[in-house]
Structures are given as C-alpha cells and as structure tokens.
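Chemist: One predicted model, sequence on top.
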Amino acid sequence: MTTLSAFEAAARHLSFKNAAQELSVTPGAVSHQIKALEGELGTVLFQRQHRGVALTAEGQALFETLSASFGRISKRLENIRQSDALEKITVGSTTAVAALWLSPAIIRFWREFPNLSIDQLTQDTVFLPRVDLDFVIRYGRDSNSKLRQTPLYRDELVPVGTPEMARDLADASLPELAGRWLIHLESAGRDWTTWGEWFKQLGHAGDLGAGTRVTNYSVALQLAGKGAGLVLGWRRLVQPLITAGQLSVVGSHVLTAPREFYLVEYSDDELSEKAATFKKWILSEVPEHST
C-alpha cells in the first residue's frame, strides 16, 4: 500500500517532488518506491523528462484504477465517520444553472426530504472527478464514457431582452436582430452556442453589430434586464426571469440547442439510498427527460 500510495501521488502531481511533500518523505524515497513498483511489475510506469515526469500507457491505466479505488475507500471511510450525522449529497453545476434552476429545485426537494442535506458546488469551468462530488448537471455529455449520464432535457435558444425591447422587436428579422447591441458570453467552456453560431444555424451569415463581452452568464442576464442589449437565452433556464417580468423573449426566431443537459454521476459505486432518492426526484422535475 505504501508503494501504491507513492505511485498514486506521483501520478496525480506528475512530480516526485510534489508527491514527496504531500507524503512528508524525500523525493528520493518516492523515486525508490516507484522503481521498486516498476521492478515488481516488469514495466515502466513513468517517462522521466527534463522537467518532471509523464505517465506511460501502463502507468496511466494503473493510475486511473488506483484513483477510483482510493476515492471509493476515502468516501466509504467518510461515510462511516459520519454515519450518525446528516447524510449529505453534493451536486455541481454552473453558476447560471445553480441560480436559475437547481437552487429553487433543491428548496422544493428539502420540503419533501428535510433530513437530507444537499451541498452545491458552482463553477463555470469543467468539473474534474473528485471523491466528494456525487452528481454534476452539465450541458452536453462528459467525455468520460465510464460515468453514468442521464439525459435531462434539451433547451431552446432565443433572444431575450427587456419587455420594451420585446415589444419594439416583435416582428424583427434576423438581420435586424443582428444589427442590435448584442451581449456575448465568452467562457472557458466552448460547448455553449454563440451569437454567431445561432445566426448562422438560422440562415443569417451576415455581420453582427457592436456588442458587449462578458465571461459570466448571470452577468449577461443582468445586463440584458437593465436594457444594455440582447442576450442569447436558454428558454428553460431563464423562464423564472421571464415569469417575473424581468426579461422577455424577443422576436419569433428559435434554435433548438445542439446538446442536452445531463445528470452525471461522479461515483463508480452504486448510488446510496439517499443519492438514488435525489436522482429520482430531480428527474421527476423534468418529466420529459430522455430514458
């Protein structure tokens, strides 16, 4: 176990030095453990490079297995420690999904299951597997085909702005909309449809007018609600803002989103009873989800 722990830490950091710091040993001790493991297995696990190390194919396969196994062990130990405490489930999503859909849904969930605590993690970059994360709600499938991924729904993309803009542009053509001040979302994840892609898919290949660029969808929606321009709206996500009268759909042009939203399970274990309860409930929130 000591040798495997040393290998897992070195593979995770891709550095013998950083692994040694984590394990409170010397880099030489880590290197010795790795050499012993390679000798036992009869294969090279790391390619030694000028700056750091890289995993070989055999090393990568072993790391993935160990990482999943250590993660399950860690999670099981934590569950044992907290067996008498309130059981928690952790769900990850983007800030927009959390604010506009997931948080209100979780409040409804608590009314039915007050003894089950839900923690939320929000970030607008790709989630990496971690032992304390049960589910992620994401747009498009996760590239890790080993994860269980349940389709939730496919949204529609529509221009949204203030109710006044919606009245003024009720019959606007695509070129007219393209000439308006547009709020562009620039995020690290390039799965989101841009204004340029939206217009192109609907048949307008002309130039777009001047606009504002932001890196957060919630900020984009706030600007649109203040009359600063049009933003590309995910109809289901922004429906609470439409219902509240803060935003309105502008015009009649609609594009079906190219990808679906998914509920991704980030654990290799079978779902606990409480996690399975949450999954069943969240799917009931979108009764049209794919099966």
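Modeler: Now that the structure is in, tell me what you want to look at. Residues are numbered from 1 along each chain as shown.
Chemist: alpha carbons only for contacts and neighbour counts from here, please
Modeler: Noted.
Chemist: which stretches of the protein form helices?
Modeler: The residue ranges that make up the helices of the chain, judged by DSSP state H, are 2-13, 16-23, 27-41, 57-81, 95-97, 103-112, 163-168, 174-178, 195-201, 217-225, 235-243, 273-284.
Chemist: want to try JSON lines for those helices, with distance to V264 and mean neighbour count as columns?
Modeler: Conversion of these to JSON lines gives the following (distance: least, Cα to Cα, whole Å; neighbours: other Cα atoms under 10 Å):
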{"stretch": "helix 2-13", "distance to V264": "23", "mean neighbour count": "20"}
{"stretch": "helix 16-23", "distance to V264": "30", "mean neighbour count": "18"}
{"stretch": "helix 27-41", "distance to V264": "34", "mean neighbour count": "16"}
{"stretch": "helix 57-81", "distance to V264": "16", "mean neighbour count": "15"}
{"stretch": "helix 95-97", "distance to V264": "14", "mean neighbour count": "19"}
{"stretch": "helix 103-112", "distance to V264": "17", "mean neighbour count": "14"}
{"stretch": "helix 163-168", "distance to V264": "36", "mean neighbour count": "16"}
{"stretch": "helix 174-178", "distance to V264": "36", "mean neighbour count": "17"}
{"stretch": "helix 195-201", "distance to V264": "26", "mean neighbour count": "16"}
{"stretch": "helix 217-225", "distance to V264": "22", "mean neighbour count": "20"}
{"stretch": "helix 235-243", "distance to V264": "18", "mean neighbour count": "17"}
{"stretch": "helix 273-284", "distance to V264": "10", "mean neighbour count": "15"}
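Chemist: one more structure, for comparison:
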Amino acid sequence: MSRQTPTLKGLRAFEEVYLCGSYTKAAKALNVQQPAISYQIKRLEEDLETTLFEKAQGRLAPTLHAHELYDTVSRAFGSIRKTADKLRQADKLPTISIATYPGIGTYWLSPRLPNLSENLGVRTKVVTLVKNDDLLREEVDCWIVFGKGVWPGFDAKLLIQEEVCPVASPVVAQQISAAGGNIVPEGIALIEQEDPENRWLSWDAWQDQAQGNWQLPDKRIVVNDHGLALHLALTGAGLALGWVGIIQDLIKGQSLVQLSPDLVTSKSGYWLLGPRGFFETVEGQRIFDVLTGHHQVDGQD
C-alpha cells in the first residue's frame, strides 16, 4: 500500500468543490482565484488516477469515487477542526501555575490537580525544579517550597509538616523483616538525598532519634531529589526516607512499606507560597483549601 498522501491544498479544494458544486463558489469560499481550484482538482485527480467531478447538464457532479473520498476527507477534517477548536478554547482559559520539586509534583500534587482545576475553573500548570533559588525565580502564581515558613516578600501557609520514616518496596521490606526487622541485609542500599544546604532530615538524624536500634548499611545511592529517591525505592533499589505527608497514598496502596513505626519530625515542612496578599484573595485561599482541605498555620516573614 502506498504511503503517499495527497496534498492538503488539493484535499481542501476538493472538499469545498464537493460542498459548493462549483469551482467558482469554492474559490470564493477559500478566497483564491478559480484557476487555482481547477489546478488543485486536476492534480488530485492525476494523483488518485481517477475522475472526481463530471459536468452533467451544465452542473458539476461528483463521481462515485468522489463520494467515497468525501466521506473520508470530511471525517478527517472534522476531527482536525474539532481538535483545533478545543485547543483554541483551551488557550482562552485562565491558568494557575505552580512551581515545586519533582517529587512533590509527581507523588503529591499531581493527584490533586484535577480537583484543583475543577474547583477553580482553570487549567493548572506545574513547573518542577530541584533548587529553591530556581523555584522562586519562576514567574508563576504560587510555589510549594520546603523550609521553616520564612521567605521575605512572600506569604506562606504550611501544607505538610516534615515527618519522615524509612520505606521500601514490598520485596525489600520482606528481606529486611526476614533479617530481623531493624537489620538491613548486605547488598541492600541506603538511598540518600544529597542536601548540601542541610534542609531536610537525613538518615543520621532519623537514626539518632529513632527508638529502634537500626543497623544501616554502608552501601549508599545518592540522588539530588526526593522524587528520584522514592522512585528508586519503588523499583526495589533500596530503602529511602519518605515524607509521611507525601507518601500516604503509596503506603496505603502497598506500593511502599513503612519499615519502622518511628516517625522523626522537625520544625520544617512544605509550604504554599504566594506573593504578598495572596491568601487574602479568593483564588489564593481556595488553592490552599483544595490542596489541604483544612486551615494550617500561617508562615511568618
């Protein structure tokens, strides 16, 4: 079967001639000269090796092949027009843009986006970056950033308190359980999040505060993003520290297993940031309400 497609101009001219029953009327509808239409139809007939229109009693009549072609062309152009109209309307809809980390965007924010769009009647756009400085340089409507709630020039409300626990895939969790529950067998890696700014709770901090006498492995995998750490844990690459507020759905769905009941917390967390006065607006408060479902403590800045 040939993969050669007739020209778009030829098919568009054919559709208009078929509907108008006249080269002249088709040319007027397409805002071109009549000879241009005649030329396109002639080229199309040569390409398809068939006659598409015949003159009968002074009128232009489509042939059987023309009827067959029109059925296909009209459906194709109809789908294109429908999609184009949808895209045009979408561009007219207001958009709420949020900048955050890849992990938050993937595992916590994305499941909430449909509800956010529905409640606000807008499209939602998410920008993900790893570093705070890069996030806060993004020209968006609001940000989800980790810290203690103090960002000069921004208003902030707490979304998720920092509370961490070790997690792993069911297979890795079973291996650890078989080894004694708090002893990580040799060969299983500890997934660490690189944190030169000491923003997040580390494995050392968790081990110091945990009640169980955990023996952590020397084998380490270091990544620069919490989302990547969770992804590696989900694939069975090792055990990671998970932020409880972010991974609740993964634990509930048994994609990840909480390895210890010990939860270590800090004064930090993930905050929703907006420009000054953001939460005094209906839109700002509604974004916060949809994302949390309840009121949290205001940040000081």
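Modeler: Arrived safely. Just so you know, these numbers come straight off a predicted model, no measurement behind them.
Chemist: TM-score of the superposed pair?
Modeler: The pair, once superposed, lands on a TM-score of 0.59 when counted by TM-score structural alignment, normalised by the length of the first structure; 203 aligned residues with a Cα RMSD of 3.1 Å.
Chemist: picking up where we left off before, can you tell which of the helices of the first structure is closest to F135 of the first structure?
Modeler: Of all the helices of the first structure, it is helix 273-284 that lies closest to F135 of the first structure, at 8.8 Å by Cα to Cα.
Chemist: so how far is the closest one off the chain centroid?
Modeler: 19 Å (Cα atoms, centre = their mean, to the nearest Å).
Chemist: Same check on stretch 207-221 of the second structure?
Modeler: On the basis of Cα atoms, centre = their mean, the separation between the geometric centre of stretch 207-221 of the second structure and that of its chain is 34 Å.
Chemist: And stretch 84-92 of the first structure, by the same measure?
Modeler: How far stretch 84-92 of the first structure lies from its chain's middle: 19 Å, per Cα atoms, centre = their mean.
Chemist: residue in the first structure matching G105 of the second structure?
Modeler: With TM-score structural alignment as the criterion, G105 of the second structure lines up with A98 in the first structure.
Chemist: Quick check: its match touching Q123?
Modeler: No: with contact defined as Cα atoms under 8 Å, A98 of the first structure does not count as touching Q123 (9.5 Å).
Chemist: Between those two, point out the one with more neighbours.
Modeler: A count of neighbours by other Cα atoms under 10 Å puts A98 above the other of A98 of the first structure and Q123, at 21 against 12.
Chemist: which strand of the second structure spans the most residues?
Modeler: In the second structure, with assignment by DSSP state E, the single longest strand is strand 154-168.
Chemist: Have a look at how far, on average, that strand is from the first structure.
Modeler: Strand 154-168 of the second structure, aligned to the first structure and superposed, deviates on average by 1.4 Å (mean Cα distance after the TM-score superposition for the first structure).
Chemist: Which of the helices of the first structure sits closest to V249 of the first structure?
Modeler: Closest to V249 of the first structure of these, according to Cα to Cα: helix 163-168, at 6.3 Å.
Chemist: And the closest one, what does it pack against?
Modeler: Packed against helix 163-168 of the first structure by the contact rule (3 or more Cα pairs under 8 Å, 6 or more residues apart in numbering; DSSP states H and E) you find strand 248-249.
Chemist: Which part of the second structure matches the strand it packs on?
Modeler: Residues 257-258 of the second structure are where strand 248-249 of the first structure lands when matched by TM-score structural alignment.
Chemist: Okay, strands next: where are they in the second structure?
Modeler: 53-56, 59-62, 95-100, 123-128, 142-147, 154-168, 189-193, 220-223, 238-243, 257-258, 264-275.
Chemist: just the angle between the longest one and helix 282-292, please?
Modeler: With axes from the mean of the first three to the mean of the last three Cα atoms, to 10 degrees as the basis, strand 154-168 of the second structure and helix 282-292 are set at 10 degrees to each other.
Chemist: and strand 154-168 of the second structure, how far out from the chain's middle?
Modeler: Taking Cα atoms, centre = their mean, one finds the center of strand 154-168 of the second structure at 21 Å from the center of the full chain.
Chemist: just the third one next, same as before
Modeler: Between the centre of strand 95-100 of the second structure and the centre of its host chain there is 11 Å, according to Cα atoms, centre = their mean.
Chemist: Just say which of the strands of the second structure is most tucked in.
Modeler: Neighbour counts (mean count of other Cα atoms under 10 Å) averaged over each of the strands of the second structure peak at strand 238-243, with a mean of 26.
Chemist: what's it in contact with?
Modeler: Among residues not part of strand 238-243 of the second structure, those counted as contacts by Cα atoms under 8 Å, 6 or more residues apart in numbering are 162-169, 172, 188-192, 202-203, 229-230, 232-233.
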